[in-house]
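[1] how would this look folded up:
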Amino acid sequence: MALKPIDNALLLPPETIKLGVNEENKTAESLPPSADPIIDYISSENLEPISDPESKIHGLVEELDSKDWTKVCESLNDVRRFALYHSLLLLPILEKVILVAVKAMKNPRSALCKTSIMASSDIFKVFGDQLLDSTINAFDNLLLQLLLKASQDKRFVCEEADRALNAMVKSMTPLPLLNKLRPYVSHSNPKVRAKAAITISKSVSKMGLEGMNEFGLVSLVQMAADLLNDRLPEAREAARNIVTSIYEAYTRNEEQKQESWQNFCQSSLPPIHAQSMVKITGSP
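    Just a heads-up that it's a prediction; the model follows:
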């Protein structure tokens, strides 16, 4: 007589028989994940030179492209060290490094995002106007990401992006930077508009009348007038600061009297906007 095949399920322990395949997977998924490693945010002052920079630089781009996000964080800190202490070695691959930083800023991991923003701050401090060189095409992407990150709700990322934007303003010539920032005061996101307006106001405060004329004094005044009617109070406050900086530069020359400023506003703007300008500066 033929024997019946043995049911494999009978050979399994009882607790396994009770679980279907989906239930087993569900049980595995419900296990607590291992804790993420703690990332140290090292201030620029505490970063040290690289012991063998000539050897290290050759593998930097590959390390930045690692699938392990913690290794990318470590490599971004190496980027900071190269920028601060070995900038000539970093310069030839700077655009690739900026592209990696931009990619990291888009990553949902806040630790990776913040580390990349810190790297951008040190890059601004060291390279300044070199980032506007025609060979560095990644600057526009970097600027947009910083404005977006400065506009988001995660406070510690937002504050770090604000610091990076401040480092950018301090290290770069106002006129070319204003040309880069100009499009963002018309951005569809009101928070981005506000951050752009604040950054512009800080750049304008560094300019004299000659630089403002080179940018286009009428364009600058019109930009400020538009921002005075923006939805967010931060943008409106930035616009007032821009107007004050323009007024101080305009009237610093003894030949430019307050009456001349009033005439300039009236000839450059619609009456209601000109009136707002005169009111802000306290002109009669």
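[2] going forward, measure contacts between C-alpha atoms and count neighbours the same way
    Will do.
[3] Tell me the spacing between the residue most central in space within the chain and residue 140.
    By CA atoms, centre = their mean, the chain has its centre lying nearest to residue 146, at 1.3 Å. Residue 146 sits 10 Å away from residue 140, going by CA to CA, to the nearest Å.
[4] residue contacts, the residue lying closest to residue 249 once chain neighbours are set aside?
    Computed as CA to CA, 6 or more residues apart in numbering, the closest residue to residue 249 that is not its neighbour in sequence is residue 209, at 5.2 Å. Residue 209 makes contacts with 246, 249, 250, as judged by CA atoms under 8 Å, 6 or more residues apart in numbering.
[5] Next step: those restricted to helices.
    In helices, defined here by DSSP state H, the members of those are 246, 249, 250.
[6] Which among these count as buried?
    Using 16 or more other CA atoms under 10 Å as the burial test, those include 246, 249, 250 as buried.
[7] before we go on, could you also do this sequence so I can check it against the first one:
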Amino acid sequence: MAMALRPIDNALPTTPERPKKQTKVAVPMQKQQSGLVNDENQAPLPATADFAIDYISSENLKPISDPDLKIQSLSEGFESKDWVKVCESLNNVRRFALHHSALLAPTLENVVVVLVKAMKNPRSALIKTSIMASSDIFTAFGDGLLDSAASNAFDQLLLQLLLKASQDKRFVCEEADRALSSMVQSLTPLPLLQKLRAYASHGNPRVRAKAAVSIASCVAKMGLEGLKDYGLVSLVQKAADLLNDRLPEAREAARGIVMSVYNAYTENEEEKLRENEEEKPEKQEIWLSFCQSNLSTIHAQSMVKITSSQ
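    Reported below is the predicted structural model:
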């Protein structure tokens, strides 16, 4: 009996012929610009010109020799398309802030707007220089940045600093941390605390943590009256929320807030009891009573646990 032939569709696939390799032709590379030629006997040059920028510390910034004339051309540098010139203008802003602040004061709002714009620039040298300039402006003008004229610009500056402090670029992040610290040291705590409040609930956990650190620093500078003006209950409630935050930095800041409020509140209550010649309860009893009156049971327990471990 003859075997049935296998239908052609069920035939095993044939292996396609491998393509022949193309002969490689060596193409000579174009010579680089004379200033960027790689010479095995020379150290490699930096990939970008960012390294040409000098990051001058505040104490090394010298006064301007002709400040009255220089202030008139300051804005021209800001509008330059050459980022190096913009950096030079930002360093001049720093000199004006530290040594000729009266000349810079009339244009303070516009200067802060320029700083914010520079911080949004993708070039790291501009970002870092503008952050350094913001630190010097905090030192020079303090609460003047919270005046109605400059207040909106300050809000934008604060946001940018919190964002930059939340970055992965370490040298930008560290500079922004220093600027935020300068801000806390230079401005009155209560109005600054009111500015920071919204960012403690920011959707970005890193921004939230950086805001919490600044809030803790503000609270540490305040006495009980200032804390009461802000709102003791709202402050400890926010601290209770931050104690459950994802990031350790936010949780540590929350513990700092709790300890500052605890010390201010219990010392005041003890003083009142002494004045009335009443029997003085333990600090923990005073604190427990306050927390139980204003927080949920679980949050009150968290607060007492923090203070009792100190």
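[8] Superposed, what's their TM-score?
    With the length set by TM-score structural alignment, normalised by the length of structure 1, the two chains reach a TM-score of 0.87; 256 aligned residues with a CA RMSD of 1.7 Å.
[9] Show me the helices in the stretch 101-250 of structure 2, by range?
    With DSSP state H, counting those that start in this stretch as the criterion, the stretch 101-250 of structure 2 has helices at 101-104, 108-119, 124-141, 148-165, 170-186, 189-196, 205-221, 224-230, 232-242, 248-275.
[10] picking that back up, wait, which of the contacts of residue 209 of structure 1 is closest to residue 272 of structure 1?
    Closest approach between the contacts of residue 209 of structure 1 and residue 272 of structure 1, by CA to CA: residue 246, at 18.4 Å.
[11] Now for the closest one: which residues touch it?
    Neighbour list for residue 246 of structure 1: 204, 209, 212, 221 [criterion: CA under 8 Å, 6+ apart].
[12] Compare those residues and tell me which has the most neighbours.
    Within the contacts of residue 246 of structure 1, residue 204 tops the neighbour count with 26 neighbours, counted by other CA atoms under 10 Å.
[13] What separation is there between the alignment partner in structure 2 of the residue nearest to residue 249 of structure 1 and residue 266 of structure 2?
    Taking TM-score structural alignment, residue 209 of structure 1 has residue 224 as its aligned residue in structure 2. As for residue 224 of structure 2, its distance to residue 266 of structure 2 is 10 Å (criterion: CA to CA).
[14] I'd say residue 230 of structure 2 and residue 190 touch.
    Yes. Using CA atoms under 8 Å, residue 230 of structure 2 is in contact with residue 190, at 6.7 Å.
[15] Could you check how many residues crowd around residue 223 of structure 1?
    When neighbours are defined as other CA under 10 Å, residue 223 of structure 1 has 18 of them.
[16] what lines up against it once you look at structure 2?
    The pairwise alignment with structure 2 assigns residue 223 of structure 1 to residue 238, based on TM-score structural alignment.
[17] same thing with residue 64 of structure 1?
    Checking TM-score structural alignment: residue 64 of structure 1 goes with residue 78.
[18] tally of neighbours for that match?
    Residue 78 of structure 2: 21 neighbours (other CA under 10 Å).
[19] try residue 79 of structure 2
    Per other CA under 10 Å, the neighbour tally for residue 79 of structure 2 reads 13.
[20] Show the contacting residues for it.
    Taking CA under 8 Å, 6+ apart, one finds residue 86 in contact with residue 79 of structure 2.
[21] Could you rerun that using 10 Å?
    85, 86, 89, 114 (CA atoms under 10 Å, 6 or more residues apart in numbering).
[22] Also residue 217 of structure 2?
    Applying CA under 10 Å, 6+ apart to residue 217 of structure 2 gives the contacts 181, 184, 185, 189, 193, 211, 253, 256, 257, 260.
[23] redo that, cut-off 8 Å
    Residue 217 of structure 2 neighbours (CA under 8 Å, 6+ apart): residue 184.
[24] What of residue 128 of structure 1?
    Applying CA under 8 Å, 6+ apart to residue 128 of structure 1 gives the contacts 168, 171, 172.
[25] now residue 255 of structure 2
    Counting by CA under 8 Å, 6+ apart, residue 255 of structure 2 touches 239, 243, 306.
[26] repeat that for 7 Å
    The neighbours of residue 255 of structure 2, taking CA atoms under 7 Å, 6 or more residues apart in numbering as the test, are residue 306.
[27] Trace it over to structure 1, please.
    Matched to structure 1 by TM-score structural alignment, residue 255 of structure 2 sits across from residue 240.
[28] again, but for residue 155 of structure 2
    The alignment partner of residue 155 of structure 2 in structure 1, by TM-score structural alignment, is residue 140.
[29] In contact with the corresponding residue of structure 2 for residue 76 of structure 1, which residues?
    Aligned counterpart of residue 76 of structure 1 in structure 2: residue 90 (TM-score structural alignment). Applying CA under 7 Å, 6+ apart, we find residue 90 of structure 2 in contact with 129, 130, 133.
[30] my read: residue 161 of structure 1 touches residue 116, true?
    No. With contact defined as CA atoms under 7 Å, residue 161 of structure 1 and residue 116 do not form a contacting pair (9.8 Å).
[31] returning to what we had before: now tabulate the contacts of residue 128 of structure 1 in a markdown table and tack on neighbour count.
    Below are the contacts of residue 128 of structure 1 laid out as a markdown table (neighbours: other CA atoms under 10 Å):
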| residue | neighbour count |
| --- | --- |
| 168 | 25 |
| 171 | 17 |
| 172 | 19 |
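[32] of those, closest to residue 107 of structure 1?
    Set against residue 107 of structure 1, the nearest of those by CA to CA is residue 168 (22.0 Å).
[33] Quick one: map that closest one onto structure 2.
    Mapped onto structure 2 by TM-score structural alignment, residue 168 of structure 1 lines up with residue 183.
[34] gap between that match and residue 89 of structure 2?
    Per CA to CA, residue 183 of structure 2 is found 22 Å from residue 89 of structure 2.
[35] cool, residue 71 of structure 2 as well?
    10 Å.
[36] Those two: which has the busier surroundings?
    Neighbours per residue (other CA under 10 Å) separate residue 71 of structure 2 from residue 89, with residue 89 holding more: 22 against 18.
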